[in-house]
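Participant: no sequence on this one, just coordinates:
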């Protein structure tokens, strides 16, 4: 007899707690093999294809494309064993988890330890601890929850009480202690007159997270906006009282969750405005940059350098047979040589221990602009690679970044960052340090400019170099010495050869 097994979103590593469904790779009724990728998800770090540890027939999928799911939430169910081919549901239940389970045979909820076990980080195919079921008393309705459910209308989860965009909300308040740990979550709910008993948390054992509260507020505000637009004047000059009442209730519930433009207090946000969620890669970048600005007292110094000789050296290297050497690889070699002379800048600050930690290796990050936002892939042990090896690794990581295939390990652990913003056609910048690193070297465009060379005015290839650094790890003298050494190597590559 076929057995229905539930596959949950695994721990994707690097402390990530949720992921967004980008693309389903299987349909309900499809036959899948063990370790076959079944869904493509996007985390704050990278795009990941998630393999299923079971082989059989897909009987249900949970979550639409674009929905965010917490780690441990059901992804799909698979019928395995003898008779699995005939265990096909009549229709795809979409995000309706209750419907997916309604047709399960006796014993289908049992878990077994069989499976490949190859499910990314910290997640296997063995029995997971049972999650607490929450009691939902009858006879009480939730205004906020109703708003959330309505906001999700139009998705495959439409008509499912309390479910919108892949998140679960209780259709009715619950009795007993509210599973909330964070004082911030309680304060956010209190300030917006939101009853936490009306929510079902997406955290472990139903724990209510800040994201759950914010989602409920956004859903209520969105419902209020639609009601306001529907409350426009009728041909007979009357106004829909019901829509106005809904708008007032949603606005009161949302509270500070929505900031209304000046001059339209009490009304919805103009329909022409666009709201773009800060999530995925964009959200991760925003959080990191904001944290860097809050915690790092940075300073920037810069210098113009004559890059004519560096460009000639690169042309000579590429004229010979063999792989071509990229300019960013030469700049990386210069960076690693400079960090060997000024190790203060290859460090981080341990704020808990109040210590500066200097690294004995250089994991060099480099800024890469992609369609999904700015990412910083990391070249491991850059100090031990020659120009040819650096060129190859830069090319591999850049291609993976543009395709959205970088792993979390390839996006973390950097000790110093090289930012070649000259590719955007600009001369200079004051970049934000890539937290928790201590410094970043910026390189502008290389352009012909008048330059005094050997006592005479000449047209030379000039570049502006800038160094943004954490003033806690060193003073201006060290930062200036580092930048001057980099500039000397750019102007006279032979300087670099003497230090190798």
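Facilitator: That came through fine. A quick note: this is a predicted structure, and the numbers were derived from the prediction, not measured. Residues are numbered from 1 along each chain as shown.

Participant: only C-alpha atoms from now on, for both contacts and neighbour counts.
Facilitator: Noted.

Participant: helix or strand: which one has the residue nearest to residue 446 when sequence neighbours are not counted?
Facilitator: Using Cα to Cα, 6 or more residues apart in numbering and skipping residues adjacent in sequence, the residue nearest residue 446 is residue 463, 4.7 Å away. Assigning secondary structure by DSSP states H and E places residue 463 in strand 456-470.

Participant: buried stuff in that strand?
Facilitator: Neighbour counts using 16 or more other Cα atoms under 10 Å place 460, 461, 462, 463, 464, 465, 466, 467, 468, 469, 470 of strand 456-470 among the buried residues.

Participant: same deal with stretch 273-291?
Facilitator: In stretch 273-291, counting by 16+ other Cα under 10 Å, buried: 279, 280, 281, 282, 283, 284, 285, 288, 289.

Participant: follow-up on the earlier one: can you name the element that comes right after the strand holding residue 463?
Facilitator: Next along the chain after strand 456-470, taking DSSP H and E as the criterion, comes helix 476-491.

Participant: hmm, back to that, I figured the residue nearest to residue 446 hits residue 308, correct?
Facilitator: No - if you go by Cα atoms under 8 Å, residue 463 and residue 308 don't touch, sitting 9.3 Å apart.

Participant: next up, a second structure to put side by side with the first:
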């Protein structure tokens, strides 16, 4: 019975709203590997998140389109799979073990649904263990040392060679670096990955290997001296034949400028902030507030309900929601093309979160429907997922108002840029002990600075000032918040 082989290209799927491309971070398979339905074949980074991409086809990998660090557009081939179709009831001795399982999985379809892309209908079939990436070492060429010249330059006998970290033994083959993050880290510290021994599968150089090389002690830099030639009197410095040769200082390489491509999250941040500056006539107002009552309220809540602790950020989010209910003009956006202001029915609260990939603003949709305890839980889980890079792209868009706690960086105030196309952003500085007048008496209180940056097209100073004053009053007297819930 004849086995018919044909190939199919799996195209890079739509990974979310407004995402037209993705950068390949790491291939999880290699050419020749056999994959199953919904097996993760590549990890890509979009402008919003790091995404594991599953393949909807079973079969053997015959081509990988793009290398790590390369940007691929949506809709272009990502991986080519060769599938083997055998007529029912037929089998050949050459058929790979378990191939019938792959055909069963292909007929069953994939249950995995990626944003903007589904692979079928129903649950996936049995899965095989993901193949591990292996790299075969290349044979080393013999190294022949040249004959030293008569006036060769050499280090003195007492000089110790410079330790370059964890050198690879001669003839072990080139190191494999898959992650662009690892390549960038090595480049920033002037480390050649080829000199490192990778601890990953197949000798892959990982971040830990680069960090180990950075932590390795280094010996003193050798000072090169010229070795005089007895037959050449001009090889000595000075007129006295007994004068030793002058030392020749070692050449110090001039560091090159570090060039960082503006791609991925960094590019989206740059584009969005630049557009915000171009289009939004923003104004920032601020006020100092006595946060002693807010800090005490949080302590009382957590003492009464230790199983459901709330953070100060959750209380500030609750205060923002109260203010937006009173001043809905700030929960809006400007539709430039339609020449209109659109006030949102629900508050989709964005929380600015600093991550290793840059500043992200995950969104809590319809935050006004959550209790304070639910707000605290959602904030903790969402910010943790944002820092881990596991949030889906849909959770990073669609905000209507942003809360930015820049006090965690130890600063008092800021004039932040509005998260386009929103109309306002509340910033909170650090809470510190300061002298404060209470009932005519000087006291030490916990004081914070609140700032509101708003789009002057959606409202004037009266609305913006009223909102900020309401927020400050609730911070100083949390009882007012309860009265307005």
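Facilitator: Structure received. Just so we're clear, the structure is a prediction, and the values are computed from it rather than from any experiment.

Participant: redo the buried residues of stretch 273-291 of structure 1 as CSV? Include distance to residue 115 of structure 1 and secondary structure.
Facilitator: Formatted as CSV, these follow (distance: Cα to Cα, whole Å; DSSP: H, G, I helix; E, B strand; the rest coil):
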residue, distance to residue 115 of structure 1, secondary structure
279, 33, coil
280, 30, helix
281, 32, helix
282, 35, helix
283, 34, helix
284, 33, helix
285, 36, helix
288, 37, helix
289, 41, helix
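
Participant: and which of these is nearest residue 22 of structure 1?
Facilitator: residue 280 (10.7 Å; Cα to Cα).

Participant: what's the counterpart of the closest one in structure 2?
Facilitator: Superposed on structure 2 with TM-score structural alignment, residue 280 of structure 1 falls opposite residue 264.

Participant: how deep is the nearest residue in space to its match that is not next to it in sequence tucked in, by neighbour count?
Facilitator: The shortest distance from residue 264 of structure 2 to any non-neighbouring residue, by Cα to Cα, 6+ apart, is to residue 47 (4.3 Å). Residue 47 of structure 2 has 22 neighbours, counted by other Cα atoms under 10 Å.

Participant: a strand runs through residue 47 of structure 2, doesn't it?
Facilitator: No - counting by DSSP: H, G, I helix; E, B strand; the rest coil, residue 47 of structure 2 is not found in a strand; it is coil.

Participant: show me what it lines up with in structure 1.
Facilitator: Checking TM-score structural alignment: residue 47 of structure 2 goes with residue 44.

Participant: quick one: that match from residue 284 of structure 1, how far?
Facilitator: To residue 284 of structure 1, residue 44 of structure 1 is 5 Å away according to Cα to Cα, to the nearest Å.

Participant: quick one: the helices in structure 2?
Facilitator: In order along the chain, structure 2 carries the following helices (DSSP state H): 99-108, 180-188, 207-215, 264-279, 292-304, 312-326, 372-388, 461-476, 478-484.

Participant: most centrally placed residue in structure 2?
Facilitator: In structure 2, the centroid-proximal residue (Cα atoms, centre = their mean) is residue 357; its distance is 2.6 Å.

Participant: and the longest helix seen in structure 1, what's buried?
Facilitator: For structure 1, the helix that runs over the most residues, judged by DSSP H, is helix 210-230. Buried residues in helix 210-230 of structure 1, counted by 16+ other Cα under 10 Å: 210, 212-230.

Participant: about what we covered before: ok, now how distant is the residue nearest to residue 446 of structure 1 from residue 455 of structure 1?
Facilitator: Going from residue 463 of structure 1 to residue 455 of structure 1 by Cα to Cα gives 20 Å.

Participant: check residue 121 of structure 1 too.
Facilitator: Distance from residue 121 of structure 1 to residue 455 of structure 1, by Cα to Cα: 62 Å.

Participant: higher neighbour count, the two?
Facilitator: residue 121 (11 against 7).

Participant: coming back round to it: corresponding residue for the residue nearest to residue 446 of structure 1 in structure 2?
Facilitator: In structure 2, residue 463 of structure 1 lands on residue 448 (TM-score structural alignment).

Participant: residues touching that match, list them.
Facilitator: 288, 289, 290, 291, 412, 428, 429, 430, 431, 432 (Cα atoms under 8 Å, 6 or more residues apart in numbering).

Participant: can you tell me the closest non-neighbouring residue to whatever residue of structure 1 lines up with the residue nearest to the centre of structure 2?
Facilitator: Per TM-score structural alignment, the equivalent position to residue 357 of structure 2 in structure 1 is residue 372. Nearest non-adjacent residue to residue 372 of structure 1, counting by Cα to Cα, 6+ apart: residue 281, 6.6 Å away.

Participant: ditto for residue 343 of structure 1
Facilitator: residue 358 (6.9 Å).

Participant: need the counterpart of the one you found in structure 2.
Facilitator: Match for residue 358 of structure 1 (TM-score structural alignment): residue 343.

Participant: ok, that match touching residue 324?
Facilitator: No - counting by Cα under 8 Å, residue 343 of structure 2 does not reach residue 324; the two are 10.9 Å apart.

Participant: between the two, which contacts overlap?
Facilitator: Residues touching both residue 343 of structure 2 and residue 324 (Cα under 8 Å, 6+ apart) are 330, 331.

Participant: which residue lines up with residue 382 of structure 1 in structure 2?
Facilitator: Match for residue 382 of structure 1 (TM-score structural alignment): residue 367.

Participant: again, but for residue 425 of structure 1
Facilitator: Under the alignment (TM-score structural alignment), residue 425 of structure 1 pairs with residue 410 of structure 2.

Participant: burial count for its match?
Facilitator: Count around residue 410 of structure 2 with other Cα under 10 Å applied: 11.

Participant: tell me who's in contact with it.
Facilitator: Shown in contact with residue 410 of structure 2 (Cα under 8 Å, 6+ apart): 429, 430.
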